[in-house]
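> generate coordinates for the sequence data below:
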Amino acid sequence: MAKKRTDNTDIIELKEGFTRNQSNVSSAITHARTKMTALELKTFYQVSTLIQMNDTEFKEYEISVSEFSKALNISDTNREQVIKLCKRLLRQVFEIEQENGDYIGYTIFSRMHYKSKEQKIAIKFNQDFSPFLLELKRFTKIQQVKYIKSFDSKYAIRFYALLKDYRKMAQRDFKIEALNKMLELPKSYDSYTRFYQKVLKPAIDEINAKSDLYVSEPEIIAKQGKKITEFRLHFYNKSEQMSKDFTTDLIKRFKKWKTFNVFINCYYLTNENDTKPHKIKDIEIDGNYFTLKGGDEYNDSYVIFGTPNRDDFIKKVANGIYYAVNYFYEKEKQEQLPTLAWQDKQDKLREFKNIYESWIKQSIKF
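Below is the predicted model of the structure:
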């Protein structure tokens, strides 16, 4: 990124296009109503990767039309399509209902400047939108926006984000009425059968086929008479895919910056059966000999391994980091298990409430 000043405003030039993969947005946005199309949602999440955790204000970003189009898999030769997308994004809103019943609609971008002569686009978020992207305490973490960009359905994008919002859980419950409102669905989708066929099933299939999540078939958990009103989705991270993503990005950064520093502070496991990760503290190069050093609470620096072959060294480091990342993702799955016990307790309370309400209704009749 490079900075230039225009009208006393810093503009960040994205000379290499979008280079970050992670998007952090407020959970309020994940649950908000919006009429955005799949392409508009993809653009929002892609541009949100530019926001960093320590940012306190929005900057203006400038990117070439070709890089912008390539990131979203649209034609950069179709000028009207790109301009039309920019115009639509300026009109789109996220609608958020407050607990007191108040309604607030937020426009997302304050400016989309298509520079015809330079073939560049300048983008800036609306300042009123800052509570949903800046200095977040709780947020939906999308580690790889590429999955969102691979979805054809806007419903797959919305469900993927909703499940990622519960990333430390293993399941999530949904009320059909609330979903219909959130997703701006037609009245006919109040029927679970139609909702499942047109929205839920296609979204689950696409998420399973194209992302780092696996989602089960829905479990029906509540009815009103014969009408299905609530369902549960069980889901889990595909640990191996997420580990591969992390390692691939790391190697890309290494090749781009040509420095071993990208590996420092990563964790390393000797093999897939090892359960004691080493934290990489240093990489020493003595002539043609490469040494990987680790550290822990008992020892500031110790040798993990060394080799005179540079390519072999890089391969072993990458593999060891892959094993470590996979280990932590698998461990995270195990940490989700207590949440299942909590959910069982909630289910029992729900069942008791239903029985109690049914008993009250029967009592009133007599």
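> contacts and neighbour counts: CA atoms only from here.
Noted.
> could you say what helices and strands the longest helix belonging to the chain packs with?
Taking DSSP state H as the criterion, the chain has its longest helix at helix 310-365. Judged by 3 or more CA pairs under 8 Å, 6 or more residues apart in numbering; DSSP states H and E, helix 310-365 is in contact with strand 227-237, helix 239-257, strand 267-268, strand 289-295.
> quick check: angle from that helix to strand 227-237?
160 degrees (axes from the mean of the first three to the mean of the last three CA atoms, to 10 degrees).
> relative to strand 289-295, how tilted is helix 310-365?
30 degrees.
> right, so the helices and strands packed on helix 310-365: which one is the most enclosed?
strand 267-268 (a mean of 24; mean count of other CA atoms under 10 Å).
> can you confirm I63 is in a strand?
Yes: counting by DSSP: H, G, I helix; E, B strand; the rest coil, I63 is part of a strand.
> can you pull out the helices in this protein?
Using DSSP H, helices in the chain cover 27-30, 38-48, 65-72, 79-91, 145-150, 154-165, 176-182, 192-195, 201-210, 239-257, 310-365.
> and of these, who's closest to K4?
Ranking the helices of the chain by distance to K4, with CA to CA as the measure, places helix 65-72 first at 18.1 Å.
> which residues are contacting stretch 51-62?
9-14, 23, 120-125, 127, 130, 133-136 (CA atoms under 8 Å, 6 or more residues apart in numbering).
> check stretch 147-167 too.
Contacts for stretch 147-167 (CA under 8 Å, 6+ apart): 27, 30-31, 37-38, 41-42, 45, 72, 139-142, 172, 183, 199-200, 202-204, 206-207, 210-212, 235.
> pull out the buried residues from the residues you listed.
Neighbour counting by 16 or more other CA atoms under 10 Å classes 27, 30-31, 38, 41-42, 45, 72, 139-142, 172, 183, 199-200, 203-204, 206-207, 211-212, 235 among those as buried.
> return the distance of stretch 95-107 from the chain's centre.
Chain-centre distance of stretch 95-107: 23 Å, with CA atoms, centre = their mean, to the nearest Å.
> now swap in stretch 29-42 and tell me
On CA atoms, centre = their mean, the centre of stretch 29-42 falls 14 Å from the chain's centre.
> gap between the two ends of that stretch?
14 Å (CA to CA, to the nearest Å).
> here's the other one to compare against:
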Amino acid sequence: MQNELVVKSNQVIEASYRLSVVEQRVVLSAIAKIPKMSEVSDDEIYTVSVQDLQALGVHEKTAYRDLKEAVNRLYERSISLDIDDKLIKMRWVQRIEFTDNQGIIALRFSKDILPFISNVKANFTQYMLSEVSKMQGAYSVRIYELLTQYKSIGERSVAIDDLRVMLDLGSRYKTTGNLIAWVIDPSIEEINEQTDLKVTAKPQKTGRKFTHIKFTIKQKQKPKAQDPKRDPNTVDMFAHITDAQISKYSTILCKLGSISDLSNFPDYPSFANWIGKILRDPESANPIHAKRIFKALRTETDFKD
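Sure thing, here's the model as predicted:
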């Protein structure tokens, strides 16, 4: 799955909207194709193909039908963002095109939404599209985004009223019990099975009333591939880097696309500070993260060890 890094401003992550799971797949697939850290205009057109949807779990026999239906609905969909203490409602897309004989659609994002999904340099959340590719629940994708936003912190407490607004639940699942049974629990089950996160949820009371859901968030460690020719206890990295080098190269590394998916920080300096700690003491870090950072240091900068 190429071009699969999804970047959204936190305002979009926490906005009020409702999309079906196929509509979300279309939006996410198109967002992943937007060039990162560069200005784009609302004249740009992004294509989504049958193959894109199949990679995201849509059955090949219904992929194009689902694609057309999702885009037709998406054309009418809106999203409400809280901007400067104003609630502003805007459309996701302003134009769609169908190419039936090629099994693709093309869409142009609206001018209003584009600043929140392109060239986002601060207060953003990013993740790999493959993390949500197997999910079948629309709420699962939204809750995954809300939790991956806080994965570096390890927990998030969300007011139930706020969660209802974010998920645009309206009058559905009015009781806390129904909300947990029909929205939160199924979403967590999918998140735990399909993504890089391990999550639990616990309702919390204020006085005698349930008012918040507290989520604990842990990142799963992926199995470490072993080179059969090497001693598995050998650490394939180095730690003898000066403070001046750490300062220089962490600033460079934080802007590299090859490791940008490791960031869940609001800005480059915060990401650079985290990278600097790993450069200084790699053995205290997640070994997968450390390996990738040191590989990028060796292969994508002028550092010489």
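> quick one: the helices and strands packed on helix 310-365 of the first structure as TSV, columns for distance to S358 of the first structure too.
TSV is the format used below for those (distance: least, CA to CA, whole Å):
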stretch	distance to S358 of the first structure
strand 227-237	16
helix 239-257	44
strand 267-268	55
strand 289-295	61
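> and of the ones you listed, who's closest to K353 of the first structure?
strand 227-237 (15.3 Å).
> so where is the closest one in the second structure?
Using TM-score structural alignment, strand 227-237 of the first structure corresponds to residues 209-219 of the second structure.
> do the same with stretch 30-46 of the first structure
Under the criterion TM-score structural alignment, stretch 30-46 of the first structure matches residues 13-29.
> give the contact list for the residue positioned nearest the centre of the first structure.
The residue lying closest to the centre of the first structure (CA atoms, centre = their mean) is I142, at 1.3 Å. By CA under 8 Å, 6+ apart, the residues touching I142 of the first structure are Q22, S23, N24, A161, K164.
> list the contacts of the second one.
By CA under 8 Å, 6+ apart, the contact set of S23 of the first structure is Y45, Q46, S48, T49, I51, K141, I142, Q143, Q144, V145.
> between those residues, which sits nearest W359 of the first structure?
Distances from W359 of the first structure to these, taken by CA to CA, are shortest for K141, at 43.4 Å.
> L74 of the second structure corresponds to which position in the first structure?
Using TM-score structural alignment, L74 of the second structure pairs with L89 in the first structure.
> what number of residues are in the vicinity of the residue lying closest to that match once chain neighbours are set aside?
Nearest non-adjacent residue to L89 of the first structure, counting by CA to CA, 6 or more residues apart in numbering: E40, 6.6 Å away. When counting by other CA atoms under 10 Å, one arrives at 18 neighbours for E40 of the first structure.
> number of residues surrounding the counterpart of S130 of the first structure in the second structure?
Counting by TM-score structural alignment, S130 of the first structure corresponds to L114 in the second structure. The tally of other residues near L114 of the second structure (other CA under 10 Å) stands at 21.
> so what's the nearest residue to K279 of the first structure once chain neighbours are set aside up against?
In this structure, K279 of the first structure finds its nearest non-sequential neighbour in Y267, 4.5 Å apart by CA to CA, 6+ apart. The neighbours of Y267 of the first structure, taking CA under 8 Å, 6+ apart as the test, are P277, H278, K279, I280, G320, I321, A324, V325.
> farthest pair within the residues you listed?
Pairwise over the contacts of Y267 of the first structure, using CA to CA, the maximum falls at I280 and V325, 12.9 Å.
> tell me, how many residues neighbour whichever residue in the first structure pairs up with W182 of the second structure?
Superposed on the first structure with TM-score structural alignment, W182 of the second structure falls opposite K198. K198 of the first structure has 13 neighbours, counted by other CA under 10 Å.
> could you do K86 of the second structure as well?
Count around K86 of the second structure with other CA under 10 Å applied: 9.
> same question, Q94 of the second structure
If we define neighbours as other CA under 10 Å, then Q94 of the second structure has 16 of them.
> that one -> the first structure?
Checking TM-score structural alignment: Q94 of the second structure goes with S110.
> what's near enough to touch the closest residue to that match other than its chain neighbours?
In space, S110 of the first structure comes closest to N126 once its chain neighbours are excluded; the distance is 4.3 Å by CA to CA, 6+ apart. Under the criterion of CA under 8 Å, 6+ apart, the neighbours of N126 of the first structure are T107, I108, F109, S110, R111.
> not counting sequence-adjacent ones, nearest residue to the second one?
When the adjacent residues along the chain are set aside, I108 of the first structure lies closest to N126, with 5.5 Å between them (CA to CA, 6+ apart).
> again, but for the third one
Distance criterion CA to CA, 6+ apart; nearest residue to F109 of the first structure, sequence neighbours excluded, is F125 at 4.1 Å.
> gap between that neighbour and G105 of the first structure?
15 Å.
> compare neighbour counts for these two and give me the winner.
F125 (23 against 14).
> my read: the more buried one touches I108, true?
Yes: if you go by CA atoms under 8 Å, F125 of the first structure and I108 touch, sitting 5.9 Å apart.
> can I get the contacts of N126 of the first structure in TSV with distance to Q98 of the first structure?
Listed next are the contacts of N126 of the first structure as TSV, based on distance: CA to CA, whole Å:
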residue	distance to Q98 of the first structure
T107	17
I108	18
F109	22
S110	23
R111	27
